[in-house]
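1. Here is my input; please provide its structure:
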Amino acid sequence: MSEITDLHVDHLVTGMRRWASGHQAEAAVELLVGHRGWLHRPDFVVTALRVVDDGPGADASDDHLVAVDWERAARYAGRIRTDGADVAVLRVALGLAGQPVAPPLGELIGRLDQAGTTLVLHAIAHAAGWHERGTVALVTGGFRVLSPV
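-> Next up, the predicted model:
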């Protein structure tokens, strides 16, 4: 089995996607993948990610499954003393993965930049299963009730 530090970011991404199971976990993983910043931080990678041999995405290929230890990632996030957009993306991902997050979601969203907001919107839509229903919404056009497609 490889060490997590031996894997290139592209292999981390592939392994995380193969490991994630369920809309919320997939959404949280895709949020981290889309952001990319956290996967380039060795301290985060060593703390929150691990190579596993088994799980829902395991097969006989040479590709590794890379599990996210959401509890360790949450403890890592709790030690961060800045409140920027990058940290907000990480904390939203933790919330999607079922971890309690602070500050509240409304405060986190207020810290996002345009790229982070776009990633979070896509992640929330995935967590809600919109990708399976073909649901599309214009999110900048004001509030309105969506009718079924």
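2. hey, let's count contacts and neighbours off CA atoms from now on
-> Will do.
3. mind listing the helices for this structure?
-> Here the chain has its helices, by DSSP state H, at 9-19, 23-35, 42-48, 70-79, 85-96, 105-110, 114-127, 130-133.
4. Including mean neighbour count, could these go into JSON lines?
-> Written out in JSON lines, the entries for the helices of the chain read as follows (neighbours: other Cα atoms under 10 Å):
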{"stretch": "helix 9-19", "mean neighbour count": "20"}
{"stretch": "helix 23-35", "mean neighbour count": "23"}
{"stretch": "helix 42-48", "mean neighbour count": "16"}
{"stretch": "helix 70-79", "mean neighbour count": "16"}
{"stretch": "helix 85-96", "mean neighbour count": "23"}
{"stretch": "helix 105-110", "mean neighbour count": "14"}
{"stretch": "helix 114-127", "mean neighbour count": "18"}
{"stretch": "helix 130-133", "mean neighbour count": "12"}
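5. how close does the spatially closest residue to Val68 that is not a sequence neighbour get to Pro42?
-> Nearest residue to Val68 in three dimensions, chain neighbours excluded: Leu49, at 4.7 Å (Cα to Cα, 6 or more residues apart in numbering). Plainly put, Leu49 is 10 Å away from Pro42 if you go by Cα to Cα, to the nearest Å.
6. now Thr118
-> Per Cα to Cα, Thr118 is found 25 Å from Pro42.
7. if we can go back for a sec, what's the neighbour count on the residue nearest to Val68?
-> When neighbours are counted by other Cα atoms under 10 Å, Leu49 registers 20.
8. Also this sequence, please, to line up against the first:
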Amino acid sequence: MLMKFLTFCMEHEKHPGEYKAYEEITFSEYLKTQKLTPNLQHFVLYSIAMTPKSTSSTLDGLKAIKNFLHCLGRYGNTPFLFPLYGQGELPQCFCRMCAVFGGIYCLRHSVQCLVVDKESRKNHLPAFFRSHDIKKILSLT
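-> Next up, the predicted model:
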């Protein structure tokens, strides 16, 4: 039953009739209707969906499970990053991921300005005496 449920969660947008009647109840109540044992319900709720029991809706829970399952296999057997040699590994993982996808990762530099061309609908980030065309920007400052 668990694999059938997880497979459904991956494609829940394609089958809205399966959960439409349960949108008004909490995700924990929805899990009770899916013929999962209480132990599996607890596991799905807290280990996979990681949603608060009393407040999350059915749709939020299904989205959380889908997100969890999409993250499996990115950095290993789990969607979590476990630093082995200190917290410095966390920014290193994001730096490597940025490089893999062709991003620019700048340390100790803040964004001075972002130029948006209204006609071409392109974004330019002036940095290091050059302008870089960008699709997305993430800045902590």
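9. And the TM-score between these chains?
-> Once superposed, chain against chain, the TM-score is 0.26 (TM-score structural alignment, normalised by the length of the second structure); 64 aligned residues with a Cα RMSD of 5.0 Å.
10. so the residue nearest to Val68 of the first structure makes contact with Ala74?
-> No - between Leu49 of the first structure and Ala74 there is no contact under Cα atoms under 8 Å: 12.0 Å.
11. what packs against the top helix by length along the second structure?
-> Criterion DSSP H: the longest helix present in the second structure is helix 58-71. Applying 3 or more Cα pairs under 8 Å, 6 or more residues apart in numbering; DSSP states H and E, we find helix 58-71 of the second structure packed against helix 2-10, helix 27-32.
12. how big is the angle separating the longest one from helix 58-71?
-> Spelled out, that is helix 2-10 of the second structure. 100 degrees (axes from the mean of the first three to the mean of the last three Cα atoms, to 10 degrees).
13. which parts of helix 2-10 of the second structure are buried?
-> By neighbour count with 16 or more other Cα atoms under 10 Å, helix 2-10 of the second structure contains the buried residues 6, 8-10.
14. And that helix, what does it pack against?
-> For helix 2-10 of the second structure, the elements it packs on are helix 58-71, judged by 3+ Cα pairs under 8 Å, 6+ apart.
15. what's the spacing between the residue nearest to Met16 of the first structure when sequence neighbours are not counted and Ala123 of the first structure?
-> Using Cα to Cα, 6+ apart and skipping residues adjacent in sequence, the residue nearest Met16 of the first structure is Val66, 4.7 Å away. Using Cα to Cα, Val66 of the first structure is found at 19 Å from Ala123 of the first structure.
16. And Leu32 of the first structure, by the same measure?
-> For Leu32 of the first structure relative to Ala123 of the first structure (Cα to Cα), the value is 10 Å.
17. Next: Leu108 of the first structure.
-> Following Cα to Cα, the distance that separates Leu108 of the first structure from Ala123 of the first structure is 14 Å.
18. now swap in Tyr76 of the first structure and tell me
-> As judged by Cα to Cα, Tyr76 of the first structure and Ala123 of the first structure stand 21 Å apart.
19. these two touch, right, Ala62 of the second structure and Leu6?
-> Just so we're on the same page, residue 62 of the second structure is Leu rather than Ala. No - using Cα under 8 Å, Leu62 of the second structure and Leu6 do not qualify as a contacting pair, with a distance of 9.2 Å.
20. Mind listing the shared neighbours of these two?
-> Shared contacts of Leu62 of the second structure and Leu6, defined by Cα atoms under 8 Å, 6 or more residues apart in numbering, are absent.
21. gap between Gly95 of the first structure and Arg133 of the first structure?
-> Per Cα to Cα, Gly95 of the first structure is found 23 Å from Arg133 of the first structure.
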